[in-house]
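A.B. asks: Task: produce atomic coordinates for the following.
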Amino acid sequence: MHFIIVGAGSIGCYVGGRLAAAGQRVAFVGRPRTMAPLAQGGLTVSDLEGFKAHLETSQLVLADSVALAWSKLQDSKEPTVVLLCVKGGATEAAAREIGAACPSDTVVVSLQNGVENVARITNAAPHLQAVAGMAPYNVVALQPNQVHRGTVGSLCLADSPVTRDMAAVLTASGLPTVLAPDMRAVQWGKLLLNLNNPVNALSDLPLREELTDRDYRHVLAALQTEALAVMARADIQPAKASAVAPSMLPHVLRLPNWLFTRVAARMLRMDAQARSSMWEDMQQGRTTEIEDLCGAVVRLAAQHHTTAPLSAAMCQMVAAHQKGQRITGQALRQTLGIA
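C.D. replies: So this is what the prediction gives:
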């Protein structure tokens, strides 16, 4: 099985790098700013369990377009799967490019944050096989050509005959993968956890340090409580995406520090310097995924004739935030009116 990574950012380079390190043929498609370091120095992938591998440039298939990537991989009869790792706002453009370059029924797996990307792929390129996926972990770029997974978890794909074969390849390549019959529930369960991304970005702190600050946790708990209420109104039951059941997450987050660090020990299993992808986007001056996270909660609320004022406020705060600013947990609680 061959793979094309469309969106060779942190997640794309980690997943693609692990596949390539295991001997799979992988083509990386990305912007010049991300592809140039790979062309000059290869790619290094590592994780918090101690795995580390360096791939020389000669071991990588690099392309500036999906069409070129597809042509470079068509030297055998192996099936080719596209792993889509761009930010949600770039999904439709990427899907149109994939649709123009790849044959009908090409499988495109969304490994993106958010709950709306499969629909975007289908709308933009209906002849593709869009498959929902979920990458649970935090990956950061330590160097322009080195990515590091700082938290734990397994990839998740919608259960189907094609993804069963794919899951076996991914797992054998060091990317443990599970299959789910209801990816909508999985995606909303992951979104609950991803509501911490804007909190972490505004805190300007490593994830572990932010999560051990009870004020920031109160903000996250309030965002999750609001989102859970909106989901209930929409008859969505989010899947368990962590060691704690979705309905219990806000209660655990509000615990005193001495108890939280014991109850949520698995949640805190991460590199000391791990940060959210939204923080990284802010530092690089890139568009964030706030509209795919808090914005999705706001849109779901509107569809069911209710509101999500905290998520709406977070969308505005992230959009207005300047690199280098740090909002304390107490100030964030006060701004949002969280008791």
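A.B. asks: From here on, just use CA atoms for contacts and neighbour counts.
C.D. replies: Will do.
A.B. asks: which ones are touching the residue lying closest to residue 292 once chain neighbours are set aside?
C.D. replies: Closest residue to residue 292 in three dimensions, ignoring its sequence neighbours and counting by Cα to Cα, 6 or more residues apart in numbering: residue 114, at 5.0 Å. For residue 114, the contacting residues are 88, 187, 188, 191, 292, 293, 296, by Cα atoms under 8 Å, 6 or more residues apart in numbering.
A.B. asks: does residue 114 count as helix, strand or coil?
C.D. replies: Under the three-state scheme (DSSP: H, G, I helix; E, B strand; the rest coil), residue 114 adopts coil.
A.B. asks: which parts of the longest helix seen in the chain are buried?
C.D. replies: When secondary structure is assigned using DSSP state H, the longest helix within the chain turns out to be helix 214-233. The neighbour-count criterion (16 or more other Cα atoms under 10 Å) identifies 214-228, 230-231 as the buried residues of helix 214-233.
A.B. asks: And the strands in the protein, which stretches?
C.D. replies: In the chain, strands defined by DSSP state E lie at 2-6, 26-29, 43-47, 52-55, 61-63, 80-84, 107-110, 129-134, 139-143, 146-149, 155-158, 177-180, listed in chain order.
A.B. asks: For the nearest residue to residue 185 once chain neighbours are set aside, grab the count of nearby residues.
C.D. replies: By the measure of Cα to Cα, 6+ apart, the closest residue to residue 185 outside its immediate chain neighbours is residue 238, 4.4 Å from it. Residue 238 is flanked by 23 other residues according to other Cα atoms under 10 Å.
A.B. asks: thought residue 249 was touching residue 222?
C.D. replies: No. Using Cα atoms under 8 Å as the test, residue 249 is too far from residue 222 to be in contact (10.3 Å).
A.B. asks: returning to what we had before: tell me which strands and helices the longest helix of the chain is in contact with?
C.D. replies: Counting by 3 or more Cα pairs under 8 Å, 6 or more residues apart in numbering; DSSP states H and E, the packing neighbours recorded for helix 214-233 are helix 196-203, helix 207-211, helix 249-253, helix 290-303, helix 309-320, helix 329-336.
A.B. asks: Now show me the structure for the sequence below, then we'll compare the two:
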Amino acid sequence: MANADKTIVIAGAGSIGCYAGGCLALAGHRVILLARPRIEAALRQGGLRVSDLQGRDRSIKPDALVVTADAAVALPQADVILVTVKSGATEDVTTLIKTHARPDAVVVSLQNGVDNTDRLRAGLSGRTVLAGMVPFNVVQSPDGELPLRVHRASDGKVMIEDAGLVSLLGVEGFSVEAHGEMKAVLWGKLLMNLNNALVALSGLPLATELADRRWRLILAGQIDEALKAMKASGIEPARIAGLRPALLPKVLRLPDWLFKLLARRMLAIDPQARSSMWDDLQRGRPTEIDDLQGAILRLAEQAGTPAPMVKRITALVREAEASKRGSPGLMPGQVTASADGRRSG
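C.D. replies: Below you'll find the model as predicted:
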């Protein structure tokens, strides 16, 4: 089947899913967005607006979109399924794909975390399931704003482990390249994703938070703990933003003026962009903390390496989740305070 004839289903049309699906639809591909009822209603009413850091700002009218909340309608039509649900929904989407999708449909995980592809493969035995990685941040417009807007707020190429899909999925605004070591890529991305929790706890825009050395010191501490656990486990993460992982904590600990000078690529972010974990707290939804910091804690426990900073931040995010009051707006000193109120070293 020629690429132009393939139907792409976005399984989990939230921020990343709507952005990917929007770019693919604008490029002329047949795309079906499988979305929550809230997103489905917004798209049917106002269509979709897709914008990015480079200044593109494109719209798709409601009648040009194919969107449904019914997996039994969307998945049987799929030649390629891009899984963009949060990690906590991986088992649910696996069941839906197994029940409704054709056995020859190719499944690509574009999720955070390091083990979603393995979980999909475990539940979809005999099917083609590929790992992927989305390096950029996508911001969704507030509830009620129409058309629903998804804005790519940082840069980078999507990576997938199969070169055969690059020509299908690589379109304007959504660059894709093949990579042969996706496990290393996912562990590398996880190191930077440890910052998602700091944005969620502070409530600050990502660029503002990263420009403040006090927050970067906390991120560097987490990455140090993660790298020790990875080394003890024989895991070699891929480069992040062009840097060897071992250098990342050193760069993060630089004075603000020097960091801004040397880490321009890391700071090339829309000024208002925050993390998906912040968005989850604001909306009262479960976060991906168990698949980000949680993955490091599990690895550290198995390896016998300490991870007190990662453990502390995990606990704070779980407290914020339980309170359902959105971001707690913490200061760096509140994050680094130990349980008895003293500052940790």
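A.B. asks: how close does the longest helix of the first structure sit to the second structure?
C.D. replies: On the superposed models, the aligned residues of the second structure are on average 0.4 Å from helix 214-233 of the first structure, with distances taken as mean Cα distance after the TM-score superposition for the first structure.
A.B. asks: ok, and what's touching that helix?
C.D. replies: Taking contacts as Cα under 8 Å, 6+ apart, the residues outside helix 214-233 of the first structure that touch it are 192, 195-196, 199, 210-211, 237-238, 247, 249-251, 253-257, 297, 300-301, 304, 306, 308, 310-311, 328-330, 332-333, 338.
A.B. asks: Drop anything exposed from those.
C.D. replies: The neighbour-count test (16+ other Cα under 10 Å) marks 192, 195-196, 199, 210-211, 237-238, 249-250, 253-255, 297, 300-301, 308, 310-311, 328-329, 332-333 as buried among the contacts of helix 214-233 of the first structure.
A.B. asks: Format the strands of the first structure as a markdown table; extra columns: distance to residue 36 of the first structure.
C.D. replies: As requested, these are arranged in a markdown table below (distance: least, Cα to Cα, whole Å):
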| stretch | distance to residue 36 of the first structure |
| --- | --- |
| strand 2-6 | 15 |
| strand 26-29 | 11 |
| strand 43-47 | 11 |
| strand 52-55 | 15 |
| strand 61-63 | 10 |
| strand 80-84 | 20 |
| strand 107-110 | 24 |
| strand 129-134 | 27 |
| strand 139-143 | 12 |
| strand 146-149 | 13 |
| strand 155-158 | 28 |
| strand 177-180 | 30 |
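A.B. asks: out of those, nearest to residue 270 of the first structure?
C.D. replies: strand 146-149 (9.0 Å; Cα to Cα).
A.B. asks: Give the aligned range of that closest one in the second structure.
C.D. replies: Following TM-score structural alignment, the aligned partner range for strand 146-149 of the first structure in the second structure is 149-152.
A.B. asks: distance from that stretch to the first structure after superposition?
C.D. replies: Mean deviation of stretch 149-152 of the second structure relative to the first structure after superposition (mean Cα distance after the TM-score superposition for the first structure): 0.6 Å.
A.B. asks: Can you tell me, leaving aside adjacent residues, what's nearest to residue 282 of the first structure?
C.D. replies: Leaving aside its chain neighbours, residue 282 of the first structure sits nearest to residue 323 (6.1 Å; criterion: Cα to Cα, 6+ apart).
A.B. asks: Might one say that the one you found is in contact with residue 281?
C.D. replies: No. Proximity of residue 323 of the first structure to residue 281 does not meet the contact threshold set by Cα under 8 Å, at 9.7 Å.
A.B. asks: hang on, isn't residue 253 of the first structure packed against residue 262?
C.D. replies: No. Applying Cα under 8 Å, one finds residue 253 of the first structure not in contact with residue 262, separated by 11.7 Å.
A.B. asks: what's near enough to touch the residue most central in space within the first structure?
C.D. replies: Residue closest to the mean C-alpha point of the first structure, counted by Cα atoms, centre = their mean, is residue 113 at 4.2 Å. For residue 113 of the first structure, the set of contacting residues under the criterion of Cα under 8 Å, 6+ apart consists of 87, 88, 134, 135, 191, 194, 289, 292, 293.
A.B. asks: separation between the alignment partner in the second structure of residue 55 of the first structure and residue 27 of the second structure?
C.D. replies: Structural alignment (TM-score structural alignment) places residue 55 of the first structure against residue 60 in the second structure. Residue 60 of the second structure sits 11 Å away from residue 27 of the second structure when distances are taken as Cα to Cα, to the nearest Å.
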